[in-house]
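Asks: have a look; sequence and predicted model below, questions after that.
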Amino acid sequence: MTMTHADESTSEAYVRDRMVEDAAPPSSSVGAIGWMRANLFSSIPNTILTLLGIYIVYLVVPPLIEFTLVNAVWEGEDRTACAQAHGACWPYVEAYFWTFIYGRYPDPERWRVNLTFFLFAIGLVPLLVPQMPFKREGLIYMLAFFPVAALILLTGGDFTYAGFFLPMPEGELRFWIEFLLVAAAVTGGIYLLTREAGGNAKGTALSILAGFGVLAALFFVASIDFGLVEVETPLWGGLLVTLVIAVTGIAASLPIGIALALGRRSNLPIVRLISVIFIEFWRGVPLITVLFMSSVMLPLFLPEGITFDKLLRALIGVALFASAYMAEVVRGGLQAIGKGQYEGAMALGLRYWQMMSKIILPQALTLVIPGIVNTFIGLFKDTTLVLIIGLFDLLGIIQSSYTDPNWASPTQSHTGYLVAALIFWVFCFSMSRYSIYMERRLDTGHKR
């Protein structure tokens, strides 16, 4: 007998109606441990460098904390409080703090320095914050109003002008005649060069004349007597001098450097030759030599009876020195711009200055933000060299305080240099962080 069994197959299909919840990542890949594995101990070389860094921190940080905090002296009236101390002498810093800021600037007139700092801050901060409006008005304020206001507040104003080279009696008449002659000569020279280059010679000449007109207005305002007490620059010192030199050098070196970079790439042989000579000369001379020459040698070449303020000579020397380095930084950015950008601008019918101001320079300056800020930081630190010509900047005024027998102690110099290092670090680190912020905002780097 044959039995036939029907094959009964049962098919069960499972369809998930919701996604499986994400499993928690391994504890070794998240949190502090995960960050350390990814950034500090991701490989044997990184592990070695991390351990070396930890060892250096162990050697430096604990002694620094002991000197500045644990073993420091916090109260005292004179050197006896710090004579036997093994840490920082903070009463000495407290006693000299305002001297570190103002130098020997007269006490009753220090409100003028504070007002200058305030005017500088309210003009600079809106320019640094991208979301703030009225950028053009802020730039005009910083380039036109603030320099004149700062000059009048810090010096007292009421300047008198005598002139330089015309064979006529000294006085304001001779100065203004010489001013008109210089304005005419500079405008005419630039007009001829612009016409030879095929640019808008008339528009450029009018712009130069407008600049001289603004300069004449500034001279006139500076000659007005505002009733302020005159404070000579030898009484300036401390952080005031450091900021005056640094800000002036930074503000002057960037436009001069841009002009020199464009001149070095110019098709006009005379412009290119002058730019190359200027850049190579100033780059080939140490800044300390420039300061010494401006202070000692320059007066020997001036006509009899004509002198320049020592601080003014230092400002000119620092600005020209920094502009040569700035020119090479900007030139690197110009060379990084592809040829197609130039060809596209010329295809649109743009003139040379239109092409540079609207197409080329915005891209070039964006690319070299790190180099520009690096030059600014180096310039800020190089202001300490003015001590060699008798200008007491922040470091110089700190060193001069060591001669005070009332605060002479074994740790006085260490404390003073620590304060100077901290102040310089705050300013330089702030410039560095702002540079990084602008790089990220403008997306100048290459994405990975």
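Replies: Structure's in. What do you need? Numbers count the residues shown, from 1 in each chain.

Asks: only C-alpha atoms for contact and neighbour calcs from this point on.
Replies: OK.

Asks: run a quick neighbour tally on residue 249.
Replies: By the criterion of other C-alpha atoms under 10 Å, residue 249 has 25 neighbours.

Asks: the closest residue to it other than its chain neighbours: which element?
Replies: Once flanking residues are discounted, residue 249 sits nearest to residue 319: 4.4 Å by C-alpha to C-alpha, 6 or more residues apart in numbering. Following DSSP states H and E, one finds residue 319 within helix 310-336.

Asks: which elements pack onto that helix?
Replies: helix 239-264, helix 269-283, helix 287-292, helix 361-367, helix 369-382 (3 or more C-alpha pairs under 8 Å, 6 or more residues apart in numbering; DSSP states H and E).

Asks: can you redo those helices as JSON lines with distance to residue 226?
Replies: Shown next, in JSON lines, are those (distance: least, C-alpha to C-alpha, whole Å):
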{"stretch": "helix 239-264", "distance to residue 226": "22"}
{"stretch": "helix 269-283", "distance to residue 226": "39"}
{"stretch": "helix 287-292", "distance to residue 226": "32"}
{"stretch": "helix 361-367", "distance to residue 226": "40"}
{"stretch": "helix 369-382", "distance to residue 226": "32"}
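
Asks: next up, a structure to set beside the first:
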Amino acid sequence: MSTRISTAGQPFQAAPQHAWFRRLMAWARGNLFPTPFDAALNLVIVALFAWLVASMLPWALLDATWSGGSRADCTGTGACWAFVLSRLDQFIYGFYPAAERWRVNLAGTVLILGLAALLIRAVPGKRVTGLLMLLVYPPFAFWLLKGGFLGLTGVQTDRWGGLMLTLVVGVSGIVLSFPIGVALALGRRSDLPVFHGLSVLFIELWRGLPMVTVLFMAIVMLPYFLPAGMKLDSLGLAIAGIVMFQSACLAEIVKGGLQAVPKGQYEAAKALGFGYWRTSVYIVLPQAIRIVIPGLVNNSIALLKDTTLVMVVGLFDLLNIVAAGSSDPRWLGSATEGYIFVGLVFWTLCFAMSRYSHRLEHSLRSRRQRLGGVS
């Protein structure tokens, strides 16, 4: 090992060569091969994964066809990704007019920037950003996408579709169901019989119905109870049904967090002179929400995947529009590539939500440990 002289005139030892390799081997011994059984099991898993990759790689990439105007152009033995690439605009925007797609791009860009400002710790002003995203962004995005006033061309919701529609339904369901679910959870734990009874009735009624039934009730049955000639928007009805169903499920998750808050927190707030609402908003709910973060994220992931159920009521979400595209006579036999594309899109969105949840849990646990709390 060589010795060099520092700028201060003091000798120091050079960093050991290949230290990263030794750290990697130490990690592998501790995590992958701690026992002979674990080593054998991990080697079998690695071998199966390598075999799977070797079997899929030629079909997915090496022998795939990437361009063409119909299935007949896919003459190779691999995947026909030309189907996905040729209809990618439709998969993203649905039937939204091409000349107006800048509005979709602008709404999506604002959403991404707003979420980045909320999720990146170094960005200041999270309270203001959160209020803007909750109170200002929804009407702004609706005006931008729907149009029909302030100079924008009107685009009816039956022309919305693809990934755009999936995100509209998913984000609307997540954002709108959260405050309703919290209110229902507080009502279920209320000592007032009226609030408690109505909350329990709402939760048990909606939570006991399948999502498909809720959508059919909203789209098919509800118009029969409306005045003659009155027609409601199908997308709005579907979102309303999803919000009612998810808020009932979310209420049970938040209720578990409320029950996990120690009773001493309530007593301390009462001793400080806090009333019910101040205790709930400033003391109880922040602790309860931290406790149920995994459940909230799991509920959001389930909601995002359940958006595909809107296809049964005639809305062309990402899954439905890919299925419709694969039924085109020019692309018969391309359903496999289309469904793989849908699966990758949903996996990416759900994985990103899951990783952020894990990071947030780790950050909160580290903060409690630094403050001397119990992790």
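Replies: Here it is on my side, so go on. Everything numeric in this text was worked out from a predicted model, so none of it was measured.

Asks: if we can go back for a sec, for residue 225 of the first structure, find the nearest of the helices and strands packed on helix 310-336 of the first structure.
Replies: For those, the distance to residue 225 of the first structure is smallest for helix 239-264, at 22.7 Å, taking C-alpha to C-alpha.

Asks: what's the angle between the closest one and helix 369-382?
Replies: Here the directions of helix 239-264 of the first structure and helix 369-382 differ by 140 degrees (axes from the mean of the first three to the mean of the last three C-alpha atoms, to 10 degrees).

Asks: what about helix 239-264 of the first structure, how far off from the second structure?
Replies: In the superposition with the second structure, the average deviation recorded for helix 239-264 of the first structure is 0.6 Å (mean C-alpha distance after the TM-score superposition for the first structure).

Asks: the residue nearest to residue 249 of the first structure -> the second structure?
Replies: By TM-score structural alignment, residue 319 of the first structure lines up with residue 243 in the second structure.

Asks: measure its match to residue 135 of the second structure for me?
Replies: Note on residue 243 of the second structure: its distance to residue 135 of the second structure, by C-alpha to C-alpha, to the nearest Å, is 17 Å.

Asks: again with residue 177 of the second structure
Replies: Taken as C-alpha to C-alpha, the span from residue 177 of the second structure to residue 135 of the second structure is 14 Å.

Asks: please say which of the two ends up with more neighbours.
Replies: Just comparing residue 177 of the second structure and residue 135: by other C-alpha under 10 Å the higher neighbour count belongs to residue 177, 24 against 11.

Asks: setting aside sequence neighbours, what's the nearest residue to the more buried one?
Replies: Leaving aside its sequence neighbours, residue 177 of the second structure sits nearest to residue 247 (C-alpha to C-alpha, 6+ apart; 4.5 Å).

Asks: verify the contact between the one you found and residue 185 for me.
Replies: No: using C-alpha atoms under 8 Å, residue 247 of the second structure is not in contact with residue 185, being 9.5 Å away.

Asks: next, name the residue at the spatial heart of the first structure.
Replies: Against the mean C-alpha coordinate of the first structure, by C-alpha atoms, centre = their mean, the closest residue is residue 376 at 3.6 Å.

Asks: much appreciated, bye for now.
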